[in-house]
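In: could you look at this predicted model? Sequence included:
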Amino acid sequence: MPHLRISEVATLVGVSDDTVRRWVAGGRLAASTDDAHRQVVDGATLAAFLRDQVVVEGGTSSARNRLAGIVTDVKVDGLMAQVEIAAGGFRVVSLMSREAAEELSLEPGVLATAVVKATTVMVERSAGPR
């Protein structure tokens, strides 16, 4: 299992290094020291920590992938609308009917959640943030 430096954990989770250090100092996230005397977090430990942090909000739905964010752009053309949401450092784009976008009053600056229900999700393995 990989051991991640505090800065790598912060990048993966989308928080500051100081936030991760507070989690460790407060006993919320376990860390150890590597050979260079840097604090590191085991990958499995981080995964368990993040699983425990997940809060499912919203109504009853079979969709489990929810990305809370802010609407950054809405383009309306004819019957369709393209809505862009910035969610935790990710750009999510949704195509919907103009009617749906208007009913939701979507415009830049509005808080929104992208709910994703997909039968196929491609997963790539990366070496991590290093």
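Out: Done, it's in. Residues are numbered from 1 along each chain as shown.
In: alpha carbons only for contacts and neighbour counts from here, please
Out: Will do.
In: ok, how many other residues are close to residue 72?
Out: Counted with other CA atoms under 10 Å, residues neighbouring residue 72 total 19.
In: now the nearest residue to it once chain neighbours are set aside: how far from residue 93?
Out: Leaving aside its sequence neighbours, residue 72 sits nearest to residue 108 (CA to CA, 6 or more residues apart in numbering; 4.6 Å). Counting by CA to CA, to the nearest Å, the gap from residue 108 to residue 93 is 13 Å.
In: what do you get for residue 12?
Out: Separation of residue 12 from residue 93 (CA to CA): 21 Å.
In: give me the more crowded residue out of the two.
Out: Using other CA under 10 Å as the criterion, residue 12 and residue 93 rank with residue 93 on top: 16 against 12.
In: OK, contacts around the residue nearest to residue 116 when sequence neighbours are not counted?
Out: What sits nearest to residue 116 in space, not counting adjacent residues and going by CA to CA, 6+ apart, is residue 65, at 5.2 Å. Each residue near residue 65 by CA atoms under 8 Å, 6 or more residues apart in numbering is listed here: 115, 116, 117.
In: top of those residues by number of neighbours, please.
Out: Neighbour counts for these (other CA under 10 Å) peak at residue 115, which has 15 neighbours.
In: comparison target, given below:
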Amino acid sequence: MTHLRINEAAALLGVSDDTVRRWIDSGKLRATDEQGKKAVAGEDLAALVKDLADDSLDSLDSGVGVRSARNHLTGIVTRVVSDRVMSQVEMQCGRYRIVSLISTEAVEELGLKAGSVATAVIKATNVTIEGRTARA
């Protein structure tokens, strides 16, 4: 089973080490002692992340119907560059920067501008996964 040190878990989630420690202290996350340092099980962290993501999407995506695409990244629009036909929309979704090319008509209909909250819905036919070697 993969175990992550507190600082690694925090970096993966984009939160502070103190936030991970608070989750441990409150019982949201279990910690083990790995070579004299606290660590969390990868499976436990994955379950917590899923719960946190579901909770945040419920509040940000209220009113949205059922979708076939599984990848929804809700964030804030940071930049829109438009010409007569097409627009480049940049968003910051947590630690991820998303850039999409959509019609200028769609940008206007959606009212997208810097500071708008929006959801990038991604449906890809090819997604690659890069792993890293797990520690025992």
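Out: Perfect, thanks for sending it. If you're wondering where the values come from, they're calculated on a predicted model, not measured in any experiment.
In: which of the contacts of residue 65 of structure 1 are still contacts in structure 2?
Out: Compared against structure 2 with both residues aligned by TM-score structural alignment, their matches' CA atoms under 8 Å, those retain 115, 116, 117.
In: what about the helices in structure 1?
Out: With DSSP state H as the criterion, structure 1 has helices at 6-13, 17-25, 43-53, 98-103.
In: of all those, which one is nearest residue 75 of structure 1?
Out: Closest approach to residue 75 of structure 1 among those (CA to CA): helix 98-103, 9.3 Å.
In: contacts made by that closest one with the rest, please.
Out: Helix 98-103 of structure 1 is contacted by residues 76, 77, 78, 79, 80, 81, 83 when judged by CA under 8 Å, 6+ apart.
In: how about the residue nearest to residue 72 of structure 1, what's its partner in structure 2?
Out: Here residue 108 of structure 1 is matched to residue 114 in structure 2, going by TM-score structural alignment.
In: wait, that match touches residue 80, no?
Out: Yes. Between residue 114 of structure 2 and residue 80 there is a contact at 6.7 Å, judged by CA atoms under 8 Å.
In: who's more crowded, those two?
Out: residue 80 (18 against 14).
In: which residues sit in contact with the more buried one?
Out: 87, 88, 89, 90, 112, 113, 114.
In: try residue 91 of structure 2
Out: Residue 91 of structure 2 sits in contact with 75, 76, 77, 78, 79, 97, 98, 99, where contact means CA under 8 Å, 6+ apart.
In: quick one: the residue positioned nearest the centre of structure 2 from residue 58 of structure 2, how far?
Out: By CA atoms, centre = their mean, structure 2 has its centre lying nearest to residue 94, at 5.3 Å. Distance of residue 94 of structure 2 to residue 58 of structure 2, computed by CA to CA: 16 Å.
In: between the contacts of helix 98-103 of structure 1, which is closest to residue 2 of structure 1?
Out: Taking CA to CA as the measure, residue 2 of structure 1 lies nearest residue 83 of the contacts of helix 98-103 of structure 1, at 36.9 Å.
In: the strand of greatest length in structure 1 corresponds to what range in structure 2?
Out: Longest strand in structure 1, counting residues (DSSP state E): strand 65-77. Per TM-score structural alignment, the counterpart of strand 65-77 of structure 1 in structure 2 is residues 71-83.
In: circling back to that earlier point, filter the contacts of residue 91 of structure 2 down to the buried ones, ChimeraX style.
Out: Of the contacts of residue 91 of structure 2, the buried ones can be selected in ChimeraX as follows, counting by 16 or more other CA atoms under 10 Å:
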select :75,76,77,78,79,98,99
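In: make CSV out of the contacts of residue 91 of structure 2 and add distance to residue 106 of structure 2.
Out: Shown next, in CSV, are the contacts of residue 91 of structure 2 (distance: CA to CA, whole Å):
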residue, distance to residue 106 of structure 2
75, 18
76, 17
77, 14
78, 17
79, 15
97, 20
98, 17
99, 15
